[in-house]
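**Student:** Dropping the sequence and predicted coords here.
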Amino acid sequence: MEPAAGSASADGGAFLEFVDYAISMLISSSSDDGYESPGAGPAPARPPWGWAVAQVLKSCRAYSSGVTAAILLSDLHQSWTEQRKSLTAKRKVELTNLLNKRTKRRRLPSTITIDSIHEKNFLSPKSVLEAVVIDVFILPGTKIYMLTLGDMWSTSTIDLYLHRRYYNYIGQNCTLKKGREVVLTGCCLRTAVEGSGRARILPTEYMVILLDEDEDEDAMLLGVQFCTYSFSSMKEEKSRNDVVYSFYARIEKIESLEPFGCTERKQIVLVDTDGGKIKFILWGEQVLLANLFSIGSMLALDNPFIANLVDSNHEESQELCLEYGSATQLYLVPIAQHEEQVLLTPTPVRSQGPRLSCVPVDNMASQVTLSRDLHGSVDFSKYPFRVCVSELHDKMVGVSLFGTVTSACKASTSGTTFYLEIEDITGAVLMKLAFTGHWSLGRVGVGHMVYISGLACTLSVTKTLEVSWCEKESGSLFVNLSLLPALLNSTCLYNLSLLSDLPHSANRTHICRVRLDHIDRNSLKLSLFHNLCGYVVNELSDGLLQCSFCKVACHNGCTHGFQLHLTIADDSEKVFAWCNGQTAVEFLQISPDEYMELPEDERMMYLFTLQNESFTVAIANTNKRGDMSSLSKEALPVWEITRAQKCD
């Protein structure tokens, strides 16, 4: 179902119009920049809609005092150019020949290119390098092996001092040779200085050799060396310490463990071909290896160390686990990246100015190729157009939504799961938010305009669509535009509204120029607010403090702030509204502590002097708020002022 025309201006205002305008500018510039389109067909490459929104918001957060259209377009163009460079198969002929049978797979997070290493003359130990061996040679006058590495995104190569633990894998009939793909991390750079040649990578013991089951040589290695033992045979073996085991298993899960003292730990849950499971534990610096793994890939472990698992209480249990020992060698068979053709359903945009216009659909292909994950879900993080609520369906991941919050609450008094309902022009959807710790999104209230990415959609056993979001998943982002500091100073991202316009488009945040008409002194209160979520902290009957939203104990992490009712006006209308926290301070131009120190009669006089002061405000409709959105048990006005800034 396609949203009705004019949806961008109806629920996103000038912000979404600017995003579409910026995308059209990127398309125009990229069609003449000399790069090949990474997609199929002759159509110019189109930036993913979610990527463009995230980049605009990234710039807004970087320039909290406000951004101009020129700044945003410049940042977007630079980011998109770098993005296209990394996606373009621009490589040497030799590297092309070596990679012409390369299996399609996802690029690992934290992957950097060889070109970027040379440009920045820097390499972080946490970075990942996906490379192919161009050459193997011995450093003249030494017995030190060197690898010349290239990657499919770079025009240059780089030399690596090979760690001695891999010397046994060098040779024509061995696995580490010209044409072999490897992934490595934990690298340090020996930077180039004048007269000493180019930069080189110092030895790292965290390198994994990639295998291809379709290659006879690799298939034979896997069959002969790694298919003898299963996890169950190791558990039953009484003399397991005398046996050199090799295992071949699928990576099911990668997760962090509670540190052992000050030592970081990670575990990789492995499943062998018989369905047996075991945990592969990484300690200390070894956790860098987890950056080289991807869920669904097959891991071949040669001679792992067998130990008893240490649980969260730092006590040794009877459960066996595997560890990365000094003699352990790892091979990886990456999971292939499957793809699916998805029909394009672009959201039409009604332009409200000569600079803004949507790109004609007939210049685009009718469908786009998106990757599928291990469970068959289509990854919409690269989808070129906005996805609306009515378009959500089963087996979607990486989805981005832009809409207005209609309710927010905690799933239970304990745990870290919350429910958030978001509405756009096509409908509303309830989503489950899972946090790694406490709520971390700041204040989110009904009527606030938000952007959220990294959503996943599945069908429950009752055939009900369930939408979820997990904070720790890659690509997860949440931005509350109604509270964005840069919004009021970025004129390219909003159109000014009159207060009389508010009832006609009540489902989005408006920007208005107003004067302070009256402050309701009787409703001006000093309350305790929870720093994490911005909601009022209540005192329970037993004297304990509890957040009204998070439902967590708030002995610390609380700040005193204002709750304020006020009347604002412009030439068209007067509106009764409320605000709190920093927004209330902006109106009152005094801190809570300073205000409370004033004598009673001086407080009244002070408030009177503020009348007719001019402000630029962001104002949202809270009419659909649920119980969890109320700042107190008292009724609140319909309109909330989410941000305010005094006009000069």
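**Tutor:** Cool, got the structure.
**Student:** can we go C-alpha only for contacts and neighbour counts from here?
**Tutor:** Noted.
**Student:** in this structure, which spans are helices?
**Tutor:** For the chain, the helices defined by DSSP state H cover 7-11, 13-30, 49-62, 69-87, 93-98, 114-120, 216-226, 231-236, 581-588, 592-597, 600-609.
**Student:** Now do the longest one and helix 49-62, the angle between them.
**Tutor:** Our comparison of helix 69-87 with helix 49-62, counting by axes from the mean of the first three to the mean of the last three CA atoms, to 10 degrees, yields an angle of 130 degrees.
**Student:** residues of helix 69-87 that come out buried?
**Tutor:** Buried positions in helix 69-87, judged by neighbour count with 16 or more other CA atoms under 10 Å: Leu72, Leu73, Asp75, Leu76, His77, Trp80, Thr81, Arg84, Lys85, Ser86, Leu87.
**Student:** Count the residues that sit near the closest residue in space to the fourth one that isn't next to it in sequence.
**Tutor:** Meaning Leu76. Spatial nearest neighbour of Leu76, chain neighbours left out: Gln55 (6.6 Å); criterion: CA to CA, 6 or more residues apart in numbering. For Gln55, the neighbour count with other CA atoms under 10 Å is 18.
**Student:** thought Gln55 was touching His77?
**Tutor:** No - using CA atoms under 8 Å, Gln55 is not in contact with His77; the gap is 10.2 Å.
**Student:** before we move on, the earlier item: Glu640: which of the helices of the chain is closest?
**Tutor:** helix 581-588 (10.2 Å; CA to CA).
**Student:** here's the one I want to compare it with:
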Amino acid sequence: MTDHEASAMEVERRHWKPQECSGGEREVAVEEEEDPFLQFIEYAKSVLSPDGNGSGDDPKGPSWRWIASRILKTCIAYSSGVTSAILLSDLFQAQFLSYLLPLITISQLFGGQFPIVVQAWNELNKSGAPKKQSECIFQLKKKHKRAKLPSTVTIDSIYEKKFLSLNSVIEAVIIDTYILPGTNIYMLHLGDFWSSNTIDLYLHRRFYSLADQKNGILKKGREVFLTGCRLRTATGGSGHARLLPTEYLVILLDEDQNDDAMLLLAQFCEDNFSAISLSDVNRGVSYSLRGGIKSITSLEVQGKYGSLQRKQIDLVDHEGVSSKFLLWGEQVLLANLFSVGSTLALDRPFISSSTDCAVETSQECCLEYGTATQLYLVPFVQNEEQVSLALTQNHNKGPKLSRALDPSQGLVVSQVFLPCDSQGSIDFSDYPFRSFVVDLREKMTGISLYGIVSDITSTQEPVLSVKIQDVTGAVWARLHFARSWSLGRLGLGHTIYISGLMCSVGTGKSLELRWVENDVGASFINISCLPALLNSSCLHKLSCLSDLSAEPTGTRVCRVWLDQIEHCHVTVRLSHTSCGYFLDDGSSEDLKCNFCQRKCNAELAQNFHLKITLADESGKLFAWCTGQTAVELLQITPDEFCELPEHEEVLISPLTIFHFMDLTYQEEQIMYPSSLEHETFKVALVSCRKKVEGLVDQDHDTIAWEITRAMKCE
């Protein structure tokens, strides 16, 4: 430690005395209960409550995860700051059409949300489409229980956007089958469960045998999944938008319907995967096979003429024998129509040798989507499982906790129903309350956690482990990135929100959390570094430096000035732009980031490493920062700082410039920080006192505070 650092820390010791804590966990609990971000989520949940009584404990309202994610999404969109009105307006508009419109009350209409109601109502009615759905859709809708596929679009949205991407899915119901007058072209008149509009599809000729007026299966009331569709927009004043033919159509079957059950029994139960013979296939024998979908995986195959996309669908038949159904090139679009747990029936699949397909399997052959193949699907209907709510739903809420324990005090919510997949994993995406670490159990998916980073462990790229701590405990989560680290700077003490976590029991019978960047619903947001944080008074409250606890209890916002500038330390060093961490000494030809374990020769930038004393009326503390935060405090960029005149020549080798720029600043560079003394800033502070071997820069080991955001006060 240098003399300047020791002097500055002594100033901090004399002038800043943290509040006494009677108990570590209790102090953390109090800090979190007063967290303005959490308080605003509870307030928003009470406002959005469908019963209109302001109860934030109603499980029928939007989930805690949905509200938190939507607030943070808005904060990212409005980087200059948000107000409570902006956030509530966005929440109302996002939730209105799907949930609030049928439940809106008179008090909400005339209680301040009238413009939002009018806007949503106009949005719903602007298409001018017929308001009554077909009777066959209405009847099917009564027993419709399956979840929407991830890429599903509605017919109404097709008309509104006048655009349809190839990978979009249409979950349609056939309202009518007819032949275009004067031609032999079959047309399907389609609707869906969510739209008042309908649309016509030119049927691909490979399905004509199934559209026969007498014996065809493609008739009124039949559900189909489509993808790979192209839209033919209306021409002139009288034309209608239509869907051009697509080969990628799957027919849905319902085992509760006698005709469908008989079709499955008669056509798809005689053959099984173990009976397939390549010699019979070569003699022209065709098969009709059926199996449950166990997994869907992607693979890019490198060939002589470039790469080729492949999807592998693992199927298991009723005898427990497995087989692989392969999709190649544009055929991978078909995988958008499948879901794990569904049953896939293949009539006349193309059968090839597993050796020719370069697939490692115990079976000698693989199934493919051939020119004569017809696909039928019995979709997986997601079951629901009853989940008992832990007392952490009312964690540290004082009177609310008493009310939950005392039925006489009001409605007690003890159980909710959550969707459960074919493997028994329960999806907590729509869990009405916040999830805590202590609530985690085996076979939980869609988990969201809000807490602080208490540890980080580097593993092999692109995987990194982060320890997440909240008021109930801490848990390790393994983060799997699509290619490389993409979250920006992440450090100890930072407040984070992460969704899309999966929980399982590992080999040591301990809970393991896993997060995959590209999974549906997966997000990771560093709230401590959020640009909108300091300008959003509804999401923070100002603290005095004397109120801060040295324990890592989240992100605190303070109004401070720069003090003791003579103890300020400014260096400019090379850092990895993806993660913001500084580089250590090493060969200039093979620079590797110790934090994210990635070679970063082409991803380097000069960054400040600033150590400075902050002060307010209550005390002082010594803190460090880097990146844009240091730029805000110093009001100069690293490049501009390095260009300040030097009266003494400094000799620097090219290797030093490339690898580790740590200049000896002379004259104006040394004098520059003194011009900032007593400048006032609003800053976000986190406690980063814990050392993580090999990851946190040694210069930070003796400094307990990091400045994660800074904004100059006028």
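**Tutor:** Good, I have the coordinates. Values in this document were obtained by computation on a predicted structure and should not be read as measured data.
**Student:** Put one on top of the other, what's the TM-score?
**Tutor:** TM-score for the superposed pair, counting by TM-score structural alignment, normalised by the length of structure 1: 0.89. Supporting figures: 625 aligned residues with a CA RMSD of 3.2 Å.
**Student:** And Gln374 of structure 2? What does it align with in structure 1?
**Tutor:** Under the alignment (TM-score structural alignment), Gln374 of structure 2 pairs with Gln329 of structure 1.
**Student:** ok, and the closest non-adjacent residue to its match?
**Tutor:** Gln329 of structure 1's closest residue in space is Asp302 (CA to CA, 6+ apart), at 5.1 Å.
**Student:** check contacts around the residue mapped onto the one you found from structure 2.
**Tutor:** Aligned counterpart of Asp302 of structure 1 in structure 2: Asp347 (TM-score structural alignment). For Asp347 of structure 2, the contact set (CA atoms under 8 Å, 6 or more residues apart in numbering) comprises Phe268, Tyr287, Ser288, Leu289, Thr373, Gln374, Leu375.
**Student:** Start and end of stretch 58-72 of structure 2, how far apart?
**Tutor:** In stretch 58-72 of structure 2, first residue to last residue: 22 Å (CA to CA, to the nearest Å).
**Student:** any idea which residue sits dead centre in structure 1?
**Tutor:** Gly475 (2.8 Å; CA atoms, centre = their mean).
**Student:** That residue: what's it in contact with?
**Tutor:** With CA under 8 Å, 6+ apart, Gly475 of structure 1 has these contacts: Gly398, Ser453, Gly454.
**Student:** Now list the buried members of these.
**Tutor:** For these, buried by 16+ other CA under 10 Å: Gly398, Ser453, Gly454.
**Student:** What's the match for the second one in structure 2?
**Tutor:** Just to be clear, that refers to Ser453 of structure 1. Per TM-score structural alignment, Ser453 of structure 1 is aligned with Ser499.
**Student:** Spit out the contact partners of that match.
**Tutor:** Arg65, Gly446, Ile447, Ser448, Leu449, Gly521, Ala522, Ser523, Phe524.
**Student:** Let's have the buried residues of helix 69-87 of structure 1 in a markdown table, adding distance to Phe380 of structure 1.
**Tutor:** Shown next, in a markdown table, are the buried residues of helix 69-87 of structure 1 (distance: CA to CA, whole Å):
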| residue | distance to Phe380 of structure 1 |
| --- | --- |
| Leu72 | 24 |
| Leu73 | 24 |
| Asp75 | 23 |
| Leu76 | 20 |
| His77 | 22 |
| Trp80 | 18 |
| Thr81 | 21 |
| Arg84 | 18 |
| Lys85 | 21 |
| Ser86 | 19 |
| Leu87 | 17 |
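**Student:** looking at it, Thr373 of structure 2 is touching Phe325, isn't it?
**Tutor:** No - here Thr373 of structure 2 does not reach Phe325: they are 11.9 Å apart, not a contact under CA under 8 Å.
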